[in-house]
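J.: Next comes the sequence, and after it the predicted model I'd like to discuss.
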Amino acid sequence: MAGAALAGAAPAGAASWTPVAPGVTYRQYDVSAAAGVARVHVLDVDLADSRVRLGLLYPGKVASRAALSSMADAQRAVAGVNGDFFNVSETQHPGVPVTGASVGPAIAEGRELKSAVLNGQRFGPALPRGTSTRAVLGVGADGRARLDTLSLDGTVTAAPGQLKLAGLNQYALPENSVGAFTPDWGSASRKRATCGTDTSRGAPCSTRTYEVTVRDDRVVAVSTAPGSGGVAEGTTVLVGREAGAQQLKVLKVGDRVTVRYGLTSGSRTAYRFAIGGQPLLSGGQPLAGLDTRTSAVRTAVGIGDGGRRVFLLALDGGTAYRKGLTIAEVAAALRNLGATEGFGLDGGGSSTLVSRPTGSTRVDVRNHPSDGVERSVANGIGVFTP
């Protein structure tokens, strides 16, 4: 069952933790699970230590990917794990470029990078009942980690009236909506944002689209098709599909347009860092409906001690261990470590955990990625110390 302790699971206080940096330790251990023995790699992060913080690792643009180790070294993190599920393939849409953008919301250093796609457009295993792609793990100004939801609150105001924004730097927009793309998006094609439906990621791309480029609060260009290429500083590109496209068509070059947006949290917390994924544990109990049948290599985060302690967990993808754990078993492993809240991240070939060896300024990959090499991923969770 989901809440049962895994055979061979190691307690968080076991003596074999290895120091990585002040407030950060690492260990690995084996657990016996339904599919066989799995090897677990864990970072124990003490957020009660004022020298330690979590932050978003990402390549600098939402629609981009990079290896976790290279992002950690570039941002001078001492450790980390891979992050959110992301737009990894487009077999249903031949000719439509993969964006590499993540599913859920993302905040880096207080900067709101993106909002969440709808549940029907997500990549990854089925969400637990009652949860959505708006779920995040975040850290606010109080330095404590918590699970929350982040929703987009945005508008486009022009002389004809006001439109509601339904997307911010997303690889998929809801039907009949308008979304905004900023310089944080990158240079990837925006066409993918008009593909699929609210309930089917693989549905055809919309044939009714419109794009409006706004610079310094003025319309400077319009197009009947979503474009590509980087969005310049001071510029926002609005993309509409179906009814949203019709709403944008009233805007002409030279019109004054004001675009406003922000991410609002369910707890009204202002986050310095947030990343998307799927909730697994709440109040020390596994969420209803966690999968108990499919075993795989996985990455997850546990929160303990009222948000002052975080466990970053990634399974080993080596040949002897790659059957992995079910999602329910991952929840149990987090609880065995001392977590009361749990959060699932991307797994399979994406699962990676890195940390710096003693005396080094660069991280090493601690687990064996199941692809044999590191996969380029959309983002990750970084651990930072002075």
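T.: That came in fine, so what should we check first?

J.: For the rest of this, base every contact and every neighbour count on C-alpha atoms.
T.: Will do.

J.: isn't there a helix covering R335?
T.: Yes - R335: assigned to a helix according to DSSP: H, G, I helix; E, B strand; the rest coil.

J.: nearest residue to it other than its sequence neighbours?
T.: What sits nearest to R335 in space, not counting adjacent residues and going by Cα to Cα, 6 or more residues apart in numbering, is G284, at 6.7 Å.

J.: The one you found contacts F343, correct?
T.: No - proximity of G284 to F343 does not meet the contact threshold set by Cα atoms under 8 Å, at 12.0 Å.

J.: Looking at the two, which is more packed in?
T.: F343 (25 against 19; other Cα atoms under 10 Å).

J.: And for the closest residue in space to that one that isn't next to it in sequence, the neighbour number?
T.: Nearest residue to F343, sequence neighbours excluded (Cα to Cα, 6+ apart): P279, at 4.4 Å. When neighbours are defined as other Cα under 10 Å, P279 has 29 of them.

J.: One more to weigh against that first structure:
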Amino acid sequence: MLTVLTALGVLAGAALAGAAPAAAVPAGGRGERIAAGVVYREFDITAAAGRTRAHLLTVDLGDPHVRVDLLHPRAVAARATVSRLADSAGAVAGVNGDFFDITETQHPGVEATGASVGPAVAGGRVLKAAVPTGQRFGPPLPPGATTRDVLGVGADRRARLDRLSLTGSVTTPHGRLRLGGLDQYALPQNSVGAFTSRWGAASRERAVCGTDTDRAAPCSTETYEVAVRRGRVVGAAGTPGRGPIPAGTTVLVGRERGARELRGLTVGDAVTVTHRLVAARARVPYAFAVGGYPVLRHGRPLAGLDDRASAVRTVAGLRGGGRQLLLLALDGADDSRTGMTIAEEAAAMRGLGASDAFNLDGGGSSEMVTRARGARGVTVRNHPSGGAERPVPNGIGVFSR
């Protein structure tokens, strides 16, 4: 049983396997109005490992003054602190987002890219696709979850859990190739991936390391890349390169069979690259989407959630048919960093009235910021467990006119 202590009462979360109805935060609970449609609260949660402080944002997506969007640096393969991302975007609040490629100790000499694991959509524009599930950086996924899972808000202003899969092609004089990746730090075996100016200056070498089932596997020895500008091949190289990609240029990186297919191209050949992300459920386009994985669906925790490892966590919940978004970050201060298990996290979100919940990156990445009225910058509400803000590749920003 999970217990949530609020300022004006006790909120009991239903047991994971029980049938007790989920409780809601008491209507009279003390909260701070950050902006129109955005309320902040903090309270204590007592879980199996002890008591931890929780920070909660309730975002009313039905309020026409409110919207959420992806916080991100100018490049996919780049990182910045949540406070810097929120300040630069003018957000009134925000939390950290997806897991990311933070270290490459398995591949000596290969730089970590800092790029996120899952798909990303900002302002209705696709930024990137998901790496293969076996190439994911982070704790094991629950059964049935994949790197394509997203939390998104559609053009209808409703939040939902979904999956976004890449579909695309590379048309050459020799035929059409399936596109296997878009601005992502790992490509499927035997594939061709596209890198655009949105990727940034980071090396593309990491994209050909690991396998579809083992991120620690050696880097491929059979690689090739070509640069395409204005529909024509303008250059080629035997190994993935690095450095900024000019606007209007697409770099195609191939590994194994994909490399052999690209070697058939010569400078001047006509090449057309197409790509888009296809939703598994939504019938409306996404204005915003971020990667992670689901822990609660239709009021029921997913089977197989970890119930042993307690950690500082960040989680998003959906309430009121997706009209309300709950953003919760735990505190990493020494006296309150006991955290929760993933199973307890799901129970806590159900106890807060969420029908669905989505786990984001945690540990030293967990962070929540808010902006006081009239303030020029945001304030970090929780204590990052690393003692300082960790640069991250993206986050969820809350905006209010």
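T.: Looks like it came in fine. If you're wondering where the values come from, they're calculated on a predicted model, not measured in any experiment.

J.: ok, the residue nearest to F343 of structure 1 - contacts?
T.: Neighbour list for P279 of structure 1: 128, 131, 135, 147, 287, 341-344 [criterion: Cα atoms under 8 Å, 6 or more residues apart in numbering].

J.: which of these show up in structure 2 as well?
T.: Contacts conserved in structure 2 for those, counting by both residues aligned by TM-score structural alignment, their matches' Cα atoms under 8 Å: 131, 135, 147, 287, 341-344.

J.: Of the residues you listed, just say which sits nearest to A159 of structure 1.
T.: Of all the kept ones among the contacts of P279 of structure 1, A159 of structure 1 sits closest to A135, with 35.1 Å by Cα to Cα.

J.: Please compute how far the lengthiest strand in structure 2 lies from its chain's middle.
T.: Longest strand in structure 2 by number of residues (criterion: DSSP state E): strand 159-172. Offset of strand 159-172 of structure 2 from its chain centre (Cα atoms, centre = their mean, to the nearest Å): 15 Å.

J.: what stretch of structure 1 does it fall on?
T.: Counting by TM-score structural alignment, strand 159-172 of structure 2 lines up with residues 145-158 of structure 1.

J.: Could you do stretch 74-82 of structure 2 as well?
T.: Aligning stretch 74-82 of structure 2 against structure 1 (TM-score structural alignment) gives residues 60-68.

J.: any chance you could map the strands in the stretch 251-386 of structure 1?
T.: 257-265, 271-276, 278-282, 285-286, 299-304, 309-315, 341-345, 353-355, 364-365, 376-377, 380-384 (DSSP state E, counting those that start in this stretch).

J.: show me what contacts the residue lying closest to G167 of structure 1 once chain neighbours are set aside?
T.: Among residues not flanking G167 of structure 1 along the chain, G179 sits closest, at 4.2 Å (Cα to Cα, 6+ apart). Under the criterion of Cα under 8 Å, 6+ apart, the contact list for G179 of structure 1 reads 165-170, 173, 238-240.

J.: got a list of what the residue in structure 2 sticking out farthest from the centre touches?
T.: Most distant residue from the mean C-alpha position of structure 2: G268, 37.9 Å away (Cα atoms, centre = their mean). G268 of structure 2 sits next to 232-234 when contact means Cα under 8 Å, 6+ apart.

J.: Just tell me what it corresponds to in structure 1.
T.: By TM-score structural alignment, G268 of structure 2 lines up with G254.

J.: Please consider this matter closed, and thank you.
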